[in-house]
Each structure stands twice: as structure tokens, then as C-alpha cells.
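J.: below are the sequence and a predicted model for it; my questions follow.
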Amino acid sequence: MNPENKVPYVVSGKSFTAVAINCAAKAGEWIKSKLGMYKELNTKYSPHDLVTEVDKGAEQMIRKLIHTHFPDHAFLGEEGVEPGPAASAEAVESVKDAEYVWIVDPIDGTTNFVHGFPFYSVSIALAHHGEVIVGVIYDPSRDELFVAEKGKGAYVHGKRMSVSHETSLADSLVGTGLPADRDFALPLNLMSIQAVAPHVRNIRTAGSAALHMAYVAAGRLSGFWEIGLNAWDLAAGSLLITESGGTLTDIHGNPYHLAVRHPVASNGRIHNELLATLKASGAAQSV
């Protein structure tokens, strides 16, 4: 541990974390090289849920690299799962008994990538018997690598991260999203935004849940919540937050696990107030 940030955090060898970092960096640089050059744009669950051949190619690259080192490990990637909440829940259920499972979102923020808006990321996590033990989020646009190992802290640019110090919503900058599910998740999240907005300093909806969670871990956001996310959106960020001293639950305040779809993350200090505000919005009662 290095609270004064004097010694960089270094990963070497073929450890789980080294492989995750290597995969995220290689995929991220390839994705960045394709910015503005994708050939095919398709939709998945809704007209707002986009996928390109770059998403699919990046996931294939990550899968191959991981299985080169750990051929017996299970793999849960966004592009390998049918669209929709039911299919996502089934996919998580299918790997619940795996000793090791890699959980990957090759491009978290595909809509941003498509529009050239530089806020998207590669998210890679490794869970052991359902507990996340490695989390890596890479932002190719800023060349920022967020890394966490269970029990060893979380780091960005090799320096130890810690959550922000705000103690009230009134002093907090928080993040959320505008879900692609226009029928269920979006109306509920808009309801929650309307409830939270008057109580916080401001809200950011930048379009990558993984990066929003990394920003909570780094102290750049005091909190984050969203209705209707999936394991690949959350797994890596979950460890970054807890290893940075933050708190992550579902919208009802229950502990995080891989099947959680409605997360609330914070620096811990504003968590109860944020949960209470979301509960008062009515959104929590609907999920």
C-alpha cells in the first residue's frame, strides 16, 4: 500500500492483472485506430443500442488473448450475449458456478465511439467464484488505465486512487446515464434524475457507465447510479470503487453481486442520502 503515491504500482509477469492490462491496452489502441472508420453500424435491443464490427472485433481479440494464457477460464462478453435484460440475466446465471470468469465490455460507450465523442472505454474484470478479484478499465482517448486488485488497492497512472470527500449531496457532482431501453429503464432513470438534480451540485451523463464508475473511484465524481445495466458494465468498476474506499450497492442498498442491474455507487459518505433520494423518486419501488 502506498497512500502517499510516491512509488508507482507495477504489475509484472503473467498474473491475472497483467493479462487484463495487456488485453485492455491492446484492444483500446486498436479501437482508437478505428475511430471514424467503422464500416457497419447495427442496433441491438433498441434503435439506441448500437454495435459496430469494432465492438465485435475487440471482444474477439480480448477473448483470444485471455484464452491463450487461461484456456480453462469462462468468458462473459457483451457481444456474445443476445440483447435484452432476460438474456443478460441468463448469461450471468450460466457462469455462476465457474471458478474463474472474465467479464468483458469491449467498448463501453459505443454511441460515443460512433459519434467521435471521446468518452468510451474497455472494461475487463475477473471473478473468482463470483467475487471480482481484478478490475481494469482503459480509456484510449486519454490513455488512462484504471487498475484494481482485490485487497491491493486501485490505481490510475500507477498512483493510488481514493474516493472524494464530499459528505452531502449538495456538494456533490454525480453521474448517471440515459439507458438504451426506452420502454422500461429510461423512464425510471429520468424519474430518478428529476428527483436527484435539485439536491446535488450537478449531474453528468457522459455515456460510459464503466468510466463513470472509474471516476467515482478516482474522486472525480462523488456518486453514480443507473437503472438497467449489466455485469459487463459494472464488474471492473465495482472493484475499483471498493478498493478506493467507496461503496457500491443495488438501488435498494443491498450488497453488489454480478447479477445487480440497478447500481448505486458513491464515496460512501453520501451513499445513504443518495439511496434515500432515489427511493423517494419512486424509481427504486419499480425495480
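T.: Yep, it's here. Predicted model only: the values in this text are computed from it and were never measured.

J.: could you use CA atoms for every contact and neighbour count after this?
T.: Fine.

J.: so which residue is smack in the middle of the protein?
T.: The centroid of the chain falls nearest to Ala210 when counting by CA atoms, centre = their mean (2.5 Å).

J.: figure out the helix or strand that that one lives in.
T.: For Ala210, the host element (DSSP states H and E) is helix 209-217.

J.: and that helix, what does it pack against?
T.: Contact partners of helix 209-217 among helices and strands, from 3 or more CA pairs under 8 Å, 6 or more residues apart in numbering; DSSP states H and E: strand 121-128, strand 131-139, strand 223-225, helix 231-243, strand 263-266.

J.: hang on, the earlier thing: quick one: the residue nearest to the centre of the chain and Leu239 touch, right?
T.: No: look at Ala210 against Leu239 with CA atoms under 8 Å: they stay out of range, at 11.2 Å.

J.: next, the one to line up against it:
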Amino acid sequence: MSDTLPAPLPKAVSLAQQQHIVNIIRRAAKAEIMPRFRALSAGDIRAKSHAHDLVTAADTAAEQMITRALQIAFPEALIVGEEAAADTPELLGEIANAQLAFIIDPIDGTWNYAHGMAVFGVIIAVTRFGRPAFGVIYDPVNDDWVIADDESPAMMDAAATSPRPLKASMGKPLNALIGYVPLHIFPKEHQAKLAVALTGFARTHPLGCSAHEYRMIAQGHADFLLTASLHPWDHAAGALICERAGAYVEMLDGGPYNADRHSGHLMVAPDRTTWNRLKKVFAFLLEQP
């Protein structure tokens, strides 16, 4: 029997490729997103699944531009954009079996964007067979981004400044925690009990934008996140970035987060001890109605 350890897998995307992905995002934001911000006409905005689930001309144009650039750079990869998946839902089923997949949210926080509020971002995640391996969350307004891969620490970077490492917050008593819990996306039968549970924290104020919620947690400005919606374009990059910033990330019913999972509750906390305390608070969500 050989004592030789198996060689580690190479990075899903090299450092040079990571920078290329950032450049693709920045170009799309400059060309398609920021020129339309606060300049959308009524015809540029439409509803998808419900009246508050919006898509704009900027979403579709930015996703198309990013997709084209990624297809050129990574011709072997699966590309799954939020808007493409809305038109072709079977794309989501391909993530689990894809050796390399790019998952794009061209504008996360579209409702905010469509209403002129500057709390939105661009998210790209890279997965290997559903497991997040690289993520970047870009803020087009400030032209900066948080970034991590599955081997490196999470970093904040910008064109005009040097990168700096990110560190999630320290654990603290539940009544001192600041979190993001979007009450409206949870099943109606759980909302009343969940609303009462939220009174036990210092603040719970969702931003309507996963991009900035994950950025805030990775920077240590907020402490936890709980969601009942597992769209991979919302969470695959942020879950990895927060984990690499030192946070503890796990599904409420146990096990790691994977981008090919489409139901359940994802929870991010400063550390495992705090995560376990939070689980006791939210355990009722696991009960069958």
C-alpha cells in the first residue's frame, strides 16, 4: 500500500482567471447596469413569479454580456444565469453533475435597483458538482468586491485600494446579534412564531439583497443569516465567502450547503456555538406543518 497522499485538486479557477471574472463583471456593470440605474422606463421592468419578483432590462442585458464572456473564457463550463434558469428551469438540475459550473445573478436586489435604491450587487459563483469553489460579490455603485475560493481567505478588494482580509464577527449572546431573516419568504404557517422569535435579537432587518447581506456578515458588521429560499445565484458565492471569513455555514437540518439543493433552510452564524444556539431558536421550522 502506498503512503503517498493524493494530490490536491487544482483551484477551480486560477488567480488569473478570478481576476478575469472580476473584470467581466465590472465591464458588464459599467456597460449595462449603472447607465440604467434610476433611468429605467416602465417598459424596462416586468414581474416574474409575482408582483414583487422583478426583472429589468439591465438584468437581462448584463446576464447576456457576462454569459458570453464566460463562454469564451470557459467553453467547457456549465453557465447558469438567474434569468436563463427562469426560462429554462432544467438548467438547475445540471449543477449537481457539472464538473465546473458558473452561477450568475446579474443584479441581486432587483427590487431595490428598479426602485432607485443603491443596495444591489452582482454575484458569480463557481461550483464543482454543486459544491461552491469560488465566489465574488460585486457592488457596482462603489466598484468594490468581496471574493474567496475554497482554499483562500475571504478578501475585500477594489480597483483603487489594496485587498484586505475579511473576518466574520465573534460569537455573542443571542440578544446582541444582528441578523437577516426575510420573514415574508417563510411559509405562512411559520411566520407568526418566527416573528415572535425575532424579538429576541438586537436587530433583524433584511436588506432585500443577498449580495449585501453576505458582504455585511463577511465583514463582521452583521452576525447571522437565515433563509428559506435556496436559489443558488443568491447563496452559493456568499455562503463560501462567509465560510472563508470564519463564519459557520450549515443547513438547518444538518449538513453542508450545496448549490444543487433547492429546499430547506440555510443558516450562517459567527461560529458553531452560536449556530447551535440559533438552531434551538429556529428548530420549529423543521417541524412538519
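T.: Looks like it came in fine. Since we're looking at a predicted model, the values are computed, not measured.

J.: can you pull the TM-score for these?
T.: The TM-score (TM-score structural alignment, normalised by the length of the first structure) is 0.85; 266 aligned residues with a CA RMSD of 2.3 Å.

J.: re the thing from before, let's have the helices and strands packed on helix 209-217 of the first structure in CSV, adding mean neighbour count.
T.: Converted to CSV, those look like this (neighbours: other CA atoms under 10 Å):
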stretch, mean neighbour count
strand 121-128, 28
strand 131-139, 27
strand 223-225, 29
helix 231-243, 29
strand 263-266, 28
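
J.: dump the ones you listed to a markdown table, plus distance to Ala58 of the first structure.
T.: Output for these, formatted as a markdown table (distance: least, CA to CA, whole Å):
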| stretch | distance to Ala58 of the first structure |
| --- | --- |
| strand 121-128 | 9 |
| strand 131-139 | 13 |
| strand 223-225 | 26 |
| helix 231-243 | 14 |
| strand 263-266 | 26 |
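
J.: secondary structure class for Val147 of the first structure?
T.: Recorded secondary structure, Val147 of the first structure: strand (DSSP: H, G, I helix; E, B strand; the rest coil).

J.: that one and Ile241 touch, don't they?
T.: No: applying CA under 8 Å as the test, Val147 of the first structure and Ile241 come out as separate, 10.6 Å apart.

J.: show me the contacts for the residue nearest to the centre of the first structure.
T.: Neighbour list for Ala210 of the first structure: Asp108, Ser121, Ser123, Ile137, Asp233, Leu234, Ala236, Gly237 [criterion: CA atoms under 8 Å, 6 or more residues apart in numbering].

J.: from Tyr138 of the first structure, how far out is it?
T.: Per CA to CA, to the nearest Å, Ala210 of the first structure is found 9 Å from Tyr138 of the first structure.

J.: so what sits against both of these two?
T.: With CA under 8 Å, 6+ apart, Ala210 of the first structure and Tyr138 have common neighbours Ser121, Ser123.

J.: what about the helices in the second structure?
T.: Taking DSSP state H as the criterion, the second structure contains helices spanning 15-28, 57-73, 82-87, 110-114, 188-198, 210-218, 232-244, 272-282.

J.: tell me, how many residues neighbour the residue mapped onto Val174 of the first structure from the second structure?
T.: Per TM-score structural alignment, the equivalent position to Val174 of the first structure in the second structure is Gly179. Per other CA atoms under 10 Å, the neighbour tally for Gly179 of the second structure reads 24.

J.: now do Asn42 of the first structure
T.: Asn42 of the first structure has 11 nearby residues by other CA under 10 Å.

J.: and it, what is it in contact with?
T.: Contacts of Asn42 of the first structure (CA under 8 Å, 6+ apart): Leu50, Val51, Thr52.

J.: and the corresponding residue of the second structure for the second one, how many residues sit next to it?
T.: To tie it back to what came earlier, the one meant is Val51 of the first structure. Mapped onto the second structure by TM-score structural alignment, Val51 of the first structure lines up with Val55. Look at Val55 of the second structure: counted by other CA under 10 Å, it has 21 neighbours.

J.: wait, isn't Val55 of the second structure in contact with Thr110?
T.: Yes: counting by CA under 8 Å, Val55 of the second structure does reach Thr110; the two are 6.5 Å apart.

J.: ok so, going back, separation between the residue nearest to the centre of the first structure and Thr176 of the first structure?
T.: 11 Å.

J.: can you measure across stretch 136-156 of the first structure, start residue to end residue?
T.: One end of stretch 136-156 of the first structure to the other measures 10 Å (CA to CA).

J.: buried residues in that stretch, which are they?
T.: Residues 136-140, 145-149, 153-156 are the ones in stretch 136-156 of the first structure that count as buried (16 or more other CA atoms under 10 Å).

J.: now the contacts of Asn42 of the first structure as JSON lines including distance to Gly245 of the first structure?
T.: Converted to JSON lines, those look like this (distance: CA to CA, whole Å):
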{"residue": "Leu50", "distance to Gly245 of the first structure": "34"}
{"residue": "Val51", "distance to Gly245 of the first structure": "34"}
{"residue": "Thr52", "distance to Gly245 of the first structure": "36"}
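
J.: and which of those residues is nearest to Val104 of the first structure?
T.: Nearest to Val104 of the first structure, judged by CA to CA, of the contacts of Asn42 of the first structure is Val51 at 14.7 Å.
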